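Novice: any chance you can model this:
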Amino acid sequence: MKRQDKAQIIEQLKEVAERASIAIVTDFKGLGVEDFTNLRAKLREVGVDCQVVKNTLARLAFEGTDHGILADKFKENCAIVTGYEDPVAAAKVVAEFAKESKTFELRFASLEGKYLDEDGVKALSLLPSKEELLGKALGTMNAVPTNFVRVLANVPRGLLNVLTAVKDQKEAA
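Specialist: Take a look at the predicted model:
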């Protein structure tokens, strides 16, 4: 590979690392081409990229970015999974694929500059997605005014029940 090609790959990977909120490093040794293609398709569905790059190029690209803590850890065969908007989605797909495959392994990750080991990525994959969290927050925010209106509506309803009972009592007498 020519020096100019290497410089271009480093620059592209550096741009990806700067935009990414999560970078997951995996071991794909022994994984078939068909299985790896399936993984990439699953990752693309949730807006996540996966690249196989030489370790020295990855080291150079990741230095000076938020994910710089990973630069010294690139060893053997590795694929880099980068997620941009929802880091939980990337972790879910990778952790699920690692469960299904005997040869594919999670190694470590960087979540917005913080190092995560394999267990940390698996724990991240158990969290609800961004949409689920937003839905729960919206439901909670909506519940407060709804309950307040119900409480205020019960005051006239209670008064009306008392007046109706007094009317019924007077009619009976």
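
Novice: from here on, just use CA atoms for contacts and neighbour counts.
Specialist: Noted.

Novice: which helices and strands does the strand or helix carrying L124 pack with?
Specialist: When elements are defined using DSSP states H and E, L124 is found to belong to helix 118-125. Contact analysis of helix 118-125 by 3 or more C-alpha pairs under 8 Å, 6 or more residues apart in numbering; DSSP states H and E lists helix 87-100, strand 105-111 as its packing neighbours.

Novice: residues in contact with it?
Specialist: Residues external to helix 118-125 that are found in contact with it (C-alpha atoms under 8 Å, 6 or more residues apart in numbering): 88-93, 95, 106-109.

Novice: pull the longest helix from the protein.
Specialist: helix 130-172 (DSSP state H).

Novice: would you mind getting the angle between that one and helix 87-100?
Specialist: In terms of direction (axes from the mean of the first three to the mean of the last three C-alpha atoms, to 10 degrees), helix 130-172 departs from helix 87-100 by 110 degrees.

Novice: before we compare anything, build this one as well:
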Amino acid sequence: MKKEDKQIIIKQLGEKLNEYAHFYLVDVTGLNAQQTSDLRRKCFKQEIKMVVVKNTLLQKALDAEEVDYSPLYGCLKGTTAVFFCNTANVPAKLLKEESKATGIPALKAAYAEEGIYVGADQIDTLCSIKSKAEVLAEVVALLQSPAKNVVSALQGAGQTLHGVLKTLGERPE
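Specialist: Okay, here's the model as predicted:
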């Protein structure tokens, strides 16, 4: 591969690192063409960009970034695919599902929510990370809950008071 081609690939990887908030390094050794194609389709459906890269070019792209990705360098061995995404837990859930079925692919490392996770044992931790939308939904539900309680209490009290007054009004004196 020519040096110019390598520079173009490094530049493209750098653009992807800036475009997406999170990325996963995945070991895809052992996947045949059909399995790789199926994995790509599943990634596409879940808005994950899957790119198989040369480890040295990826390391050079990571070096060029402002963030210190040096803990990831030890994972850059073998066949590596990078899953780029904007929702931190989606690739982890996909990898967990796929590895149950076939045993591959395996997580090497991940950069999610400005943290670095190294090792396949981190998959459960990454699955439990909540997306921004999930956190916002929980906050809205928590904020709505007290208001709903006040409204229902006022409605219940009004009906009770109305019933008492009606009963008193109908009672013979």
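
Novice: just to revisit the earlier point, tell me what angle the helix holding L124 of structure 1 forms with strand 105-111.
Specialist: 70 degrees.

Novice: for helix 118-125 of structure 1, buried residues please.
Specialist: 118, 121-122, 124-125 (16 or more other C-alpha atoms under 10 Å).

Novice: nearest to K29 of structure 1, of those?
Specialist: E118 (16.6 Å; C-alpha to C-alpha).

Novice: any idea how far that closest one is from K170 of structure 1?
Specialist: Note on E118 of structure 1: its distance to K170 of structure 1, by C-alpha to C-alpha, to the nearest Å, is 77 Å.

Novice: what of E100 of structure 1?
Specialist: E100 of structure 1 is 76 Å from K170 of structure 1, where distance means C-alpha to C-alpha.

Novice: cool, and D35 of structure 1?
Specialist: 82 Å.

Novice: more neighbours: which of the two?
Specialist: For D35 of structure 1 against K170, the residue with the higher neighbour count under other C-alpha atoms under 10 Å is D35, and the figures read 14 against 9.

Novice: what angle do the helix or strand hosting the more buried one and helix 87-100 make?
Specialist: Secondary-structure element containing D35 of structure 1, defined by DSSP H and E: helix 33-45. Between helix 33-45 of structure 1 and helix 87-100, the angle comes out at 160 degrees (the same axes, to 10 degrees).

Novice: distance from helix 33-45 of structure 1 to structure 2 after superposition?
Specialist: After superposition onto structure 2, helix 33-45 of structure 1 sits on average 0.8 Å from its aligned residues (mean C-alpha distance after the TM-score superposition for structure 1).

Novice: before we move on, what about stretch 134-143 of structure 1?
Specialist: Mean for stretch 134-143 of structure 1 is 3.2 Å (mean C-alpha distance after the TM-score superposition for structure 1).

Novice: does anything pack onto the helix holding D35 of structure 1? Which helices or strands?
Specialist: Using 3+ C-alpha pairs under 8 Å, 6+ apart as the contact definition, the elements that helix 33-45 of structure 1 packs against are strand 48-52, helix 87-100.

Novice: point out the most buried one among these.
Specialist: With neighbours taken as mean count of other C-alpha atoms under 10 Å, these reach their highest mean count in helix 87-100, at a mean of 20.

Novice: now for it, which elements pack on it?
Specialist: Applying 3+ C-alpha pairs under 8 Å, 6+ apart, one finds that helix 87-100 of structure 1 makes contact with strand 22-27, helix 33-45, strand 79-83, strand 105-111, helix 118-125.

Novice: looking at those, which is nearest to R3 of structure 1?
Specialist: Closest of those to R3 of structure 1 is strand 79-83, at 21.7 Å (criterion: C-alpha to C-alpha).
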